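K.L.:
no sequence for this one, just the structure:
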């Protein structure tokens, strides 16, 4: 691989091109993972960025986190009897309980998945 340079104000700047990356959306959980890596694991963040694997890692984490949160929400809702009957009878109570269930599901799933060192 031959490295080329561009002269700018008397300085030679290398013409670096990052490898092609995944184009899947990152989403909420992928963005949370990105922020964590950038702040707490900058070495890993930079390495993945330079290797072109960061975006696909973030998209994978987002997909996995969404699925796990959704599964946990469904499981907790079934256990607590939050169903379509409650939604029809009292939509406001249903929405409040579903929000609480979603928050509980995220508290269970996200710490290890987004903030753990699953890569090592």
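P.N.:
Good, I have the coordinates. On a predicted model such as this, the values are computed, not experimentally measured, just so you know. Residues are numbered from 1 along each chain as shown.

K.L.:
CA atoms for contacts and neighbours, from now on please.
P.N.:
Noted.

K.L.:
so residue 25 touches residue 59, yeah?
P.N.:
Yes - judged on Cα atoms under 8 Å, residue 25 makes contact with residue 59 at a distance of 6.3 Å.

K.L.:
Compare the two (neighbour count), which wins?
P.N.:
Remark: of residue 25 and residue 59, residue 59 carries more neighbours, 22 against 15, as counted by other Cα atoms under 10 Å.

K.L.:
For whatever helix or strand the more buried one lives in, buried residues please.
P.N.:
According to DSSP states H and E, residue 59 maps onto helix 54-80. By 16 or more other Cα atoms under 10 Å, the buried positions in helix 54-80 come out as 54-63, 65-66, 68-69, 72-74, 76-77.

K.L.:
next up, a second structure to put side by side with the first:
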């Protein structure tokens, strides 16, 4: 039996695997490689576990990487903006950092945790 055969009816190549011919299929290539960081990885894990149809549609259409990169970019921008706004509203300044560094660290850790929670709820797990 031949290793590869071509079916003219559907235009697909088939490869012999054991006793069966399996179609030679591949996913469409992504247009560009973009960075996917911690936010994108969290979103990937979430959609893979909880939104399987959406995940499969993105994967088979070749749009998964660009979707994750978009989420990464949006989440990072939102996180940084929230930290700046919360720090300004709570009066966490460079002066406080110079005069009382331990208090500044505690306040900034709290602000970062709050911003992380907002980003997770609004973008990552939505």
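P.N.:
Great, that's in hand. Computed from a prediction, not measured in an experiment: that's the story for all the values here.

K.L.:
Tell me how the two chains score on TM-score.
P.N.:
The TM-score (TM-score structural alignment, normalised by the length of structure 1) is 0.87; 116 aligned residues with a Cα RMSD of 1.5 Å.

K.L.:
tell me the contacts of residue 60 of structure 2?
P.N.:
Residue 60 of structure 2 is in contact with 27, 28, counting by Cα atoms under 8 Å, 6 or more residues apart in numbering.

K.L.:
how about it, what's its match in structure 1?
P.N.:
The equivalent of residue 60 of structure 2 in structure 1 is residue 50 (alignment by TM-score structural alignment).

K.L.:
center of structure 2 - which residue?
P.N.:
Among the residues of structure 2, the one closest to the centroid is residue 40, at 2.0 Å (Cα atoms, centre = their mean).

K.L.:
Can you name the helix or strand that the aligned partner of that residue in structure 1 falls in?
P.N.:
Mapped onto structure 1 by TM-score structural alignment, residue 40 of structure 2 lines up with residue 30. Using DSSP H and E, residue 30 of structure 1 sits in helix 27-40.

K.L.:
For that helix, give me the average deviation versus structure 2.
P.N.:
Here the mean offset of helix 27-40 of structure 1 against structure 2 after fitting is 0.7 Å, by mean Cα distance after the TM-score superposition for structure 1.

K.L.:
Tell me which helix or strand comes right after that helix.
P.N.:
Toward the C-terminus, helix 27-40 of structure 1 is succeeded by helix 42-51 as the next helix or strand (DSSP H and E).

K.L.:
ok, now how distant is the match of residue 40 of structure 2 from residue 1 of structure 1?
P.N.:
Taking Cα to Cα, to the nearest Å as the measure, residue 30 of structure 1 falls 33 Å from residue 1 of structure 1.

K.L.:
same deal with residue 25 of structure 1?
P.N.:
To residue 1 of structure 1, residue 25 of structure 1 is 31 Å away according to Cα to Cα.

K.L.:
so the longest strand that structure 2 contains matches what in structure 1?
P.N.:
Of all segments of type strand in structure 2, defined using DSSP state E, the longest is strand 12-17. Alignment note (TM-score structural alignment): strand 12-17 of structure 2 is matched to residues 3-8 of structure 1.

K.L.:
which other residues reach the matching stretch?
P.N.:
The contact list for stretch 3-8 of structure 1 (Cα under 8 Å, 6+ apart) reads 12, 13, 14, 15, 16.
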